[in-house]
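In: From the sequence below, what's the structure:
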Amino acid sequence: MFVRIVKMHFQEDQIENFLANFDTVKEKIRNFEGNQFLELYQDKHNPCVFFTYSYWQTEENLEAYRNSALFKKVWGETKILFSDKPEAWSVDKIVSLP
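Out: Next up, the predicted model:
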């Protein structure tokens, strides 16, 4: 399992559009094969900055999602709302405390 972190900067007037769209697709993303966890965070000091954290069983699962019709639709509707280039990291969890 590994963690995928995506940082996104949105145009201020597009935040509500992003949140509405995310609400309609979050369950589909979460139920995509290999996805084990999905959360959305908003920066406390800059409300235009959001992060998604998702846990994936394998890199192949993430790649299958990134090549899916679902991702193409979600990303196509999301990227037009950005104010800056998104950043993404795939990381291995080293320590987890309950």
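
In: Only C-alpha atoms from now on, for both contacts and neighbour counts.
Out: Will do.

In: how about the helices in the chain?
Out: 15-30, 59-66, 69-79 (DSSP state H).

In: Can you convert the ones you listed into JSON lines and add a column each for distance to Leu38 and mean neighbour count?
Out: What follows is the helices of the chain, written out as JSON lines (distance: least, Cα to Cα, whole Å; neighbours: other Cα atoms under 10 Å):
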{"stretch": "helix 15-30", "distance to Leu38": "6", "mean neighbour count": "14"}
{"stretch": "helix 59-66", "distance to Leu38": "13", "mean neighbour count": "15"}
{"stretch": "helix 69-79", "distance to Leu38": "14", "mean neighbour count": "14"}
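
In: Next, the structure of the following sequence, for comparison with the previous one:
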Amino acid sequence: MLGVSAGAGLLASVVIVAGSAALADRAAVTEALARVSLLEYRSRQISTLSGGEKQRALVARAIAQDSPLLVLDEPTNHLDIHAALDLLELVRRRRGGE
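Out: This next block holds a predicted model:
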């Protein structure tokens, strides 16, 4: 199970409830951050991100956890039009609408 550790960077914040992060978890987080165009921010604390970057980080968390269901409340809030369209396309592809 993935969780968030306060004060850590986006990648480092992924922890296993029982202890250290497994390689598979790190790979899932790295892939998810890349899919929402936040990979270059992986060492930053979430508190330093803009509103749109935080929104994308939350979607990346759901993707990394391989959530079978995404409940999105205004997922494009704080995103510019390009980022909003990219995010909606990512969600569409995830639900099998390719």
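
In: Provide the TM-score value for the superposition.
Out: Once the chains are overlaid, their TM-score stands at 0.33 when taken by TM-score structural alignment, normalised by the length of the first structure; 56 aligned residues with a Cα RMSD of 3.8 Å.

In: what residues are up against Ala60 of the second structure?
Out: Contact analysis of Ala60 of the second structure by Cα atoms under 8 Å, 6 or more residues apart in numbering lists Val29, Ala32, Leu33, Arg35, Val36.

In: which residues sit in contact with Arg61 of the second structure?
Out: Val29, Ala32 are the contacts of Arg61 of the second structure under Cα under 8 Å, 6+ apart.

In: any idea which helix or strand carries Glu31 of the second structure?
Out: For Glu31 of the second structure, the host element (DSSP states H and E) is helix 23-35.

In: so who does Ala32 of the second structure touch?
Out: Ala60, Arg61, Ile63, Ala64.

In: I meant Val29 of the second structure, not that one.
Out: Leu11, Val14, Ala60, Arg61, Ala64.

In: Distance check, Ala20 of the first structure against Lys26 of the first structure.
Out: 10 Å (Cα to Cα, to the nearest Å).

In: repeat for Phe71 of the first structure
Out: Here Phe71 of the first structure is placed at a distance of 11 Å from Lys26 of the first structure (Cα to Cα).

In: How about Phe18 of the first structure?
Out: Using Cα to Cα, Phe18 of the first structure is found at 12 Å from Lys26 of the first structure.

In: re the thing from before, so which of the helices of the first structure comes closest to Phe2 of the first structure?
Out: helix 59-66 (7.9 Å; Cα to Cα).
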